[in-house]
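Novice: Provided below are the primary sequence and the corresponding predicted coordinates.
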Amino acid sequence: MTLLEPHAFLLILLLIPFVVVLVKDRAFKISLGKKIGFSQEPKSLSIRGQLILGLVFISAMATGLAQPQINTEKTVKSVPARSDVQIMFAVDLSASMAGSKQADSLLRIDRAKDLIREVAGELPGIPIAVYAFTNITVPQVPFTTSFSTLDDMLNVNLVAGSLQKACTNRDNCSEVWQAMYRLPTEFTPKTQKKIIVVISDGDIVEPHTPDSIRYLKNQSIKVFAVNIGDNSEHIWLRDKKTRQVTGYDPKPLLVYDTELRYLASETGGQFFTENNAENLAGALKDVIGQGPVDAMIVVKVYENISAPFFLIAILALLAYFTLYIERIDVFNPFRLIGKRISQKPSKVK
């Protein structure tokens, strides 16, 4: 057992003044009783009993505050993190990613999040990061091998249209090629296998240039692309107060695949539509290859056991005060004085 805060045991020094107070209080009450003719010591908790309860209370409280921990071991499955591979998702965050077929259907951006979660669940131990792009590129989730961390950050990040204020033209705000220049610099330099997965509806502002593809090839980066969305989807309008659906934006949310197909094919990646995106994880596995084998390892587990000591301290304190109040009732000086007066013999008339 280990103690996180061992200095908490200094509280035991409080026992010294506690004992002094008990002895003086007891001596005073007995002396007072004798003065008024009550020579018998009151039948209540003795000094020894009070001292024991006080010792239990202070010791248990000090032990609880010291935060004792029990060190145990258990065998768990370990998935070693791959240091040779990094996968980066680049997600289109333009306003069109807020489209859906029905008002209560999942938005394009929400389906993109689900796809990222699905891939991450299939690739344990692979560092995954998420970036969002419009005409700027913004990090959303740093490289992590923790699925829970990724899931938590996806829940609060990646809101369609949240980067629209940076766009000079709200209708043309999806510059994937600009993102392809920025993202390669975010990989760890010594990473051997660098993969970018673009998720977009394909409504790209500027077409590719030979330099953009050459730059990705020089960085040895493979790009996979997922074309998400359907031409029948809309951005649904809602009342600001009631949140009731009032209609939809008549502007069509068209889906394009030309640039995404070209980007994937020219960099050695693969193109997917939303209908076959379930094959993305398998395609990525084929590229990154077999990593370290999962192993069963023994890890230390620390369990805090402060709670029982606090419970003991509270029970001891309650017992002490209960008996102390009873003692006051048994040995109340005013009650004794009244009793002493009532016992005086009456004068014979």
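Specialist: Looks like it came in fine.
Novice: hey, let's count contacts and neighbours off CA atoms from now on
Specialist: OK.
Novice: Could you pull out the strands in the stretch 101-250 of the chain for me?
Specialist: 128-133, 137-144, 193-200, 221-227, 236-238, 245-248 (DSSP state E, counting those that start in this stretch).
Novice: helices or strands up against the shortest one?
Specialist: Same thing as strand 236-238. Under the contact criterion of 3 or more C-alpha pairs under 8 Å, 6 or more residues apart in numbering; DSSP states H and E, strand 236-238 touches strand 245-248.
Novice: hang on, the earlier thing: let me have the strands of the stretch 101-250 of the chain in TSV, extended by distance to Y215 and mean neighbour count.
Specialist: Output for the strands of the stretch 101-250 of the chain, formatted as TSV (distance: least, C-alpha to C-alpha, whole Å; neighbours: other C-alpha atoms under 10 Å):
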stretch	distance to Y215	mean neighbour count
strand 128-133	19	24
strand 137-144	17	19
strand 193-200	13	24
strand 221-227	9	25
strand 236-238	39	15
strand 245-248	41	13
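Novice: adding another structure so you can compare the two:
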Amino acid sequence: MKWHNPDILLWLIALLPLMLVTGLMLRGRIRRLQKMADRGLWPTLLPLLSPRRLRTKNFLRIAALALLIAALARPQWGFKWEEVKQRGLSIIVALDTSKSMLAQDIKPDRLQQAKWGVRDLVSELRGDRIGIVAFAGDAFLQCPATIDYAAFLMMLDDIYAGIVPLGGTDLFQALETSIDSFEKSEEAQSDKVIILISDGESTTGDPLALLPRLKEESIRVFAIGVGTKEGELIQTSEGFVKDPDGNVVKSSLDEKLLERIAFETGGFYVRSAPGDFGLERVYQQGIAQLQREDRESRMSKSWTERFQWLVGAALVILILESLIRPVKWRSKA
């Protein structure tokens, strides 16, 4: 047996104080009744009162809540072996983490929208390797190309504006680091794709100098332009970003460079928009059309979900709880 989301089980600890509080509330109710009348008079004054039924109903509610929490943790037991084929496509997401990505012309900001878009892209992949390069004025490989999507998403969540200490935006370093990362991956001979996500404002380096190398190694670049042509001020926790002269900096989308890089390498360019970041189009119209070759296969355990049993048990308990009256039935005699 295993749990798909074991961290959710920690919420069961919160039920202990809940049980204590509700128990004390019921006890307080009984004590107030004892002050009003001696317990021996209750059968006469309060013939329908049933403290035991009240305690039972409270216990059943908490038990049902515990089962629902356990169901959210997705218990799994029983499995079957399935053959999983490794596909020969490697993807590197080069993600701009410069301060300009904090501009809020795309809510909540450009970088967060980009991260959500990449997360949606991962859900479309079926055995393709994916890695990520974070860049600003420099670049580094945050996660090598891998089929461990859970690990990739963890590394994606760790990215923030400023993770690269050197300021500015260097698309040359972003592409060069991405190209070099393919040579370190296990699928060195597989088809290769770079998804370049940026607002296009390259402040240093000349990414066009890498076009011959990209073509030679048959690496396609699909570019996503993040932001609007009108632009937006860049707001950080320390206030608005200013240039050396003290003027407030306004960041706007520069598409020309991104369009050329994508076009020259056989990819295409997409401008992001609210509600449509563009990565779905990149996958459906670009990446999904690439030829893939099955290179190897492995056996993988496919666990059977069992959360339905816990949900069903919780519903049964809630039905039983609703059938228990908080007071005794009145005799018709």
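Specialist: Yes, it's here. This structure is a prediction, so every number in the text was calculated from the model and none was measured.
Novice: The strands of the stretch 101-250 of structure 1: which one's closest to A319 of structure 1?
Specialist: When the strands of the stretch 101-250 of structure 1 are compared by C-alpha to C-alpha, strand 137-144 sits nearest A319 of structure 1, at 52.5 Å.
Novice: The closest one maps to which residues in structure 2?
Specialist: With TM-score structural alignment applied, strand 137-144 of structure 1 matches the range 139-146 in structure 2.
Novice: Quick one: map M101 of structure 2 onto structure 1.
Specialist: Using TM-score structural alignment, M101 of structure 2 lines up with M97 in structure 1.
Novice: Check the gap between that match and G282 of structure 1 for me.
Specialist: Distance check for M97 of structure 1 against G282 of structure 1: by C-alpha to C-alpha, to the nearest Å, it reads 25 Å.
Novice: For these two, indicate the residue with more neighbours.
Specialist: For M97 of structure 1 versus G282, neighbours defined as other C-alpha atoms under 10 Å are more numerous around M97 (26 against 13).
Novice: out of everything not next to it in sequence, what's closest to Q308 of structure 2?
Specialist: In space, and not counting its chain neighbours, Q308 of structure 2 is closest to A71: 7.3 Å by C-alpha to C-alpha, 6 or more residues apart in numbering.
Novice: what residue of structure 2 takes the place of I288 of structure 1?
Specialist: So I288 of structure 1 corresponds to L290, using TM-score structural alignment.
Novice: Show me where structure 2 has its helices.
Specialist: For structure 2, the helices defined by DSSP state H occupy 15-36, 42-45, 51-72, 110-124, 149-157, 171-184, 211-216, 256-264, 279-285, 307-323.
Novice: Output the residue interval of structure 1 matched by the shortest one.
Specialist: What it means is helix 42-45 of structure 2. Using TM-score structural alignment, helix 42-45 of structure 2 lines up with nothing in structure 1.
Novice: ok so, going back, and the strands of the stretch 101-250 of structure 1: which comes nearest Y324 of structure 1?
Specialist: strand 137-144 (59.0 Å).
Novice: Tell me which residues are up against that closest one.
Specialist: With C-alpha atoms under 8 Å, 6 or more residues apart in numbering as the test, strand 137-144 of structure 1 has contacts from 86, 88, 126-132, 150, 153-154, 157-158, 179, 182.
Novice: can we see that at 6 Å?
Specialist: Outside strand 137-144 of structure 1, the residues within contact range by C-alpha atoms under 6 Å, 6 or more residues apart in numbering are P127, I128, A129, V130, Y131, A132, A179.
Novice: now, which of these sits nearest V119 of structure 1?
Specialist: The closest of these, once distances to V119 of structure 1 are taken by C-alpha to C-alpha, is I128, at 9.7 Å.
Novice: What separation do you get for the counterpart of the closest one in structure 2 and G278 of structure 2?
Specialist: Matched by TM-score structural alignment, I128 of structure 1 corresponds to I130 in structure 2. Per C-alpha to C-alpha, I130 of structure 2 is found 17 Å from G278 of structure 2.
Novice: Brilliant, that's me finished.
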